[in-house]
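Participant: next input, structure requested:
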Amino acid sequence: MTQSLARHLTTIAIFSATLAPITVAASVVQAADVNIYTSRQPELIQPVLDAFTKETGLSTATIFIDKGLEERVKAEGANSPADLVMTVDIGRLDAAKQAGIVQPVDSATLATNIPANFRDGAKDWFALTARGRVVYASKDRVDVAAIRYKDLADPKWKGRLCTRSGQHQYNIALIAAYIAHYGEDAARDWVKGLRDNLARRPEGGDRDQAKAIFAGECDIALGNTYYVGKMATNEKEPEQKDWAKAIQVIMPTFDNGLTHVNISGVALAKNAPHKENAIKLMEFLSSDDAQKIYAELNYEYPVEPGIATSDLVKSFGALKSDTLALDEIAKHRATASEIVDELNYDGGPQS
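Facilitator: Predicted coordinates:
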């Protein structure tokens, strides 16, 4: 073991007691060619990492950090073994940028493969996949083919809407997008309307909202598209297939006729010890081969234009992604969070 790697492992041991819990794969303690800190479950990204290793001969290692990723990398400082930060949600990527733990990447390959609205204007992070923030609607009790985000606050849905916590990153991103489109005052009125249309206090995850529709607790819900694919193909918990069968996916839109999307993404760590290899992996993740793997296995939308989605995802209907730049949405996240607290959204319906 090199002295450098020994210091990295010592750092891990020191901070594991005070920072978020982590799961360390056995390969992490070895000298990998690219070290990845990720808040995504490693099994979700392993197939594409295996493809990268097969093509380049470069090895990868992942450290899964569910919470406190930014704090951990910052605390490790110049001794951090992290080459890449991989996470979900524009908020998490922006948080990494604001924490000063990433650095810009000037890559013609990334600029060609990833549309401008799916990458940071300062080149600090890049989207890898997209997922629509859509409406789950009961097949039995909802007879509409189209809906606007504005419509979810219409009193006709009173007592019929379910969501997870308003403070969850996926909902904060949606509210931030609403602010970007319509302004803070309009967003506050919208969130108030959502709150008062709730069938119950917000709870659980997106799959739980589909479960609630299946159980008749509500008729519509907000959820990400890829969860529907995960439920529909879940062999370990087959009851989730029933939840998926109970709902239809409706692509809600802003006034521009486009749907809010969130992302998974990647950034180059500020002190990446294997910078050149890390950039090679970033470029591979934006390639045709990697984007196809993501699309087929994770039921996500490729961000590279021209890559087909899986057949199951196609069954949801066409996703016309909002063209609003994600870094513009990120600017409004703090205000979105304040609105959720101000209106006590998580307290449930209040009128």
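
Participant: contacts, neighbours, all on C-alpha from now
Facilitator: Noted.

Participant: against Gly265, how distant is the closest residue to Arg119 other than its chain neighbours?
Facilitator: Using C-alpha to C-alpha, 6 or more residues apart in numbering and skipping residues adjacent in sequence, the residue nearest Arg119 is Phe126, 4.4 Å away. As judged by C-alpha to C-alpha, to the nearest Å, Phe126 and Gly265 stand 5 Å apart.

Participant: would you mind telling me which of those two has more residues around it?
Facilitator: Phe126 (30 against 23; other C-alpha atoms under 10 Å).

Participant: could you double-check that that one lies in contact with Pro115?
Facilitator: No. Taking contacts as C-alpha atoms under 8 Å, Phe126 lies outside contact range of Pro115: 9.5 Å.

Participant: strands of the stretch 1-150 of the chain, residue ranges please.
Facilitator: Taking DSSP state E, counting those that start in this stretch to define them, one finds strands in the stretch 1-150 of the chain at 22-24, 34-38, 60-65, 84-88, 102-103, 126-138.

Participant: hmm, Asn35 and Asp83 touching each other?
Facilitator: Yes. In this structure, Asp83 is within contact of Asn35 by C-alpha under 8 Å, at 5.2 Å.

Participant: overlap of the contact sets of those two?
Facilitator: Taking C-alpha atoms under 8 Å, 6 or more residues apart in numbering as the contact rule, Asp83 and Asn35 touch no residue in common.

Participant: okay, and Ala176 sits in which element?
Facilitator: helix 169-182 (DSSP states H and E).

Participant: please give the structure of this sequence too, so both can be compared:
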Amino acid sequence: MFAKMKPTAFALLAATIAAPALADEVNLYSYRQPELLKPLTDAFTAETGINVNVAYLEKGMIERLTAEGTRSPADLVLTVDIARLAAVVDAGLTQPVDSAALSANVPAAFHDPDGHWWGLSTRARVVYASKERVKPGDVTTYEDLADPKWKGRICTRSGTHAYNVALTAAVLHHLGEDGARAWLEGVKANLARKPQGNDRAQVKAIWAGECDIAIGNTYYMGEMLKDSEQKEWADSVNIVFPVFEGGGAHVNISGVAMTKAAPHRENALKMMEFLTSPQAQEIYAHANFEYPIAPGTEPDALVKGWGSFTPDSVNLMELAKLRPAALKLIEEVDFDG
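Facilitator: Just a heads-up that it's a prediction; the model follows:
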């Protein structure tokens, strides 16, 4: 269902197709929650006068765009996780965009080398560590997670979840197939319990004493600190930014791409350039507890308080290509078994 951000919002696909295109609008398909996007769309409209119509999709974006074909009303897609961005590109549903503003705002590691998608914010895959039972410096690298000293002390969600598949793809990039297999086997041997729950559930398990460290995304800390029940869980852990030996911290991304059919291409480009601008990225980062990527931008004060890190320099599209091999390794070692 389409959510109206402005009075001219397109509500039904049939009506949109039948109606003439309006020059003062841009149409966006998004997996992100309305409350995260509204500050951005309001700011864009205030600056440009262009109305933003948003269709919030929980799933099926590729299927929908494919079914609509060249008659699709969508100008842009905005989603999280490199796997989803790469899948839209691989399905032939996007077009390359070449823009000096985009290139200036988005570092090379955070956009498609061919210009099909552009990053907006990042989240790091970090270690949540018990304040009581883990000393500073006990874990500094992702490789450390396979050290037998952590036997019976690690919690994580399913190894086949998209977040952990992405991390394993990064391990595969850095350590090769044999190294990644040994790493997965080592981490599995160190688990305190069978992989289960979401990232927040891992922090709760540390608070409850079921494990000492867990793997999770940074932004969950911000969300837990806002929740009266979960704040106690969050207060029981420190965030540790591990790195790969010879590399940086693993990050994933939210990003935007222009659809192949884009009926309002000029407006869509203006919105892409706005979304990657320092102004918009700081608005977005404040709403979602993620890290802006435009040069000179700062994260939200709460996020900044967790510490700084150096992102891994590998282009995320390279990691997207490794995801099938990473998933195969996860299944071969029966990580969730």
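
Participant: what do we get in the second structure for the residue nearest to Arg119 of the first structure?
Facilitator: Alignment of Phe126 of the first structure against the second structure is given by TM-score structural alignment, with Trp118 as its counterpart.

Participant: show me what contacts that match?
Facilitator: 102, 106, 110-112, 255-257.

Participant: residue range for the helix or strand hosting Lys211 of the first structure in the second structure?
Facilitator: Per DSSP H and E: Lys211 of the first structure is located in helix 206-214. Aligned by TM-score structural alignment, helix 206-214 of the first structure falls on residues 199-207 of the second structure.

Participant: which residue is the nearest non-sequential neighbour of Val237 of the second structure?
Facilitator: Using C-alpha to C-alpha, 6+ apart, the nearest residue to Val237 of the second structure is Ser130, at 4.5 Å.

Participant: wait, isn't that neighbour in contact with Ile213?
Facilitator: Yes. The pair Ser130 of the second structure / Ile213 is scored as a contact, 6.2 Å apart, by C-alpha under 8 Å.

Participant: more neighbours: which of the two?
Facilitator: Ile213 (30 against 23).

Participant: need the contact list for that one.
Facilitator: 127-130, 134, 153-155, 206.

Participant: check the burial of Glu58 of the second structure by counting its neighbours.
Facilitator: 10.

Participant: quick one: the counterpart of it in the first structure and Ser286 of the first structure, what's the gap?
Facilitator: Taking TM-score structural alignment, the alignment pairs Glu58 of the second structure with Asp66 from the first structure. For Asp66 of the first structure, the distance to Ser286 of the first structure equals 24 Å [C-alpha to C-alpha].

Participant: and for Leu9 of the first structure?
Facilitator: In this view, Leu9 of the first structure and Ser286 of the first structure are 31 Å apart by C-alpha to C-alpha.

Participant: who has more neighbours, the two?
Facilitator: Higher neighbour count among Leu9 of the first structure and Ser286: Ser286, with 24 against 16, using other C-alpha under 10 Å.

Participant: Phe316 of the first structure -> the second structure?
Facilitator: Alignment note (TM-score structural alignment): Phe316 of the first structure maps to Trp306 of the second structure.

Participant: so where do the strands sit in the stretch 201-350 of the first structure?
Facilitator: Using DSSP E, counting those that start in this stretch, strands in the stretch 201-350 of the first structure cover 220-224, 247-250, 261-269, 301-302.

Participant: can you redo those as a markdown table with distance to Gln41 of the first structure?
Facilitator: Shown next, in a markdown table, are the strands of the stretch 201-350 of the first structure (distance: least, C-alpha to C-alpha, whole Å):
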| stretch | distance to Gln41 of the first structure |
| --- | --- |
| strand 220-224 | 17 |
| strand 247-250 | 25 |
| strand 261-269 | 12 |
| strand 301-302 | 18 |
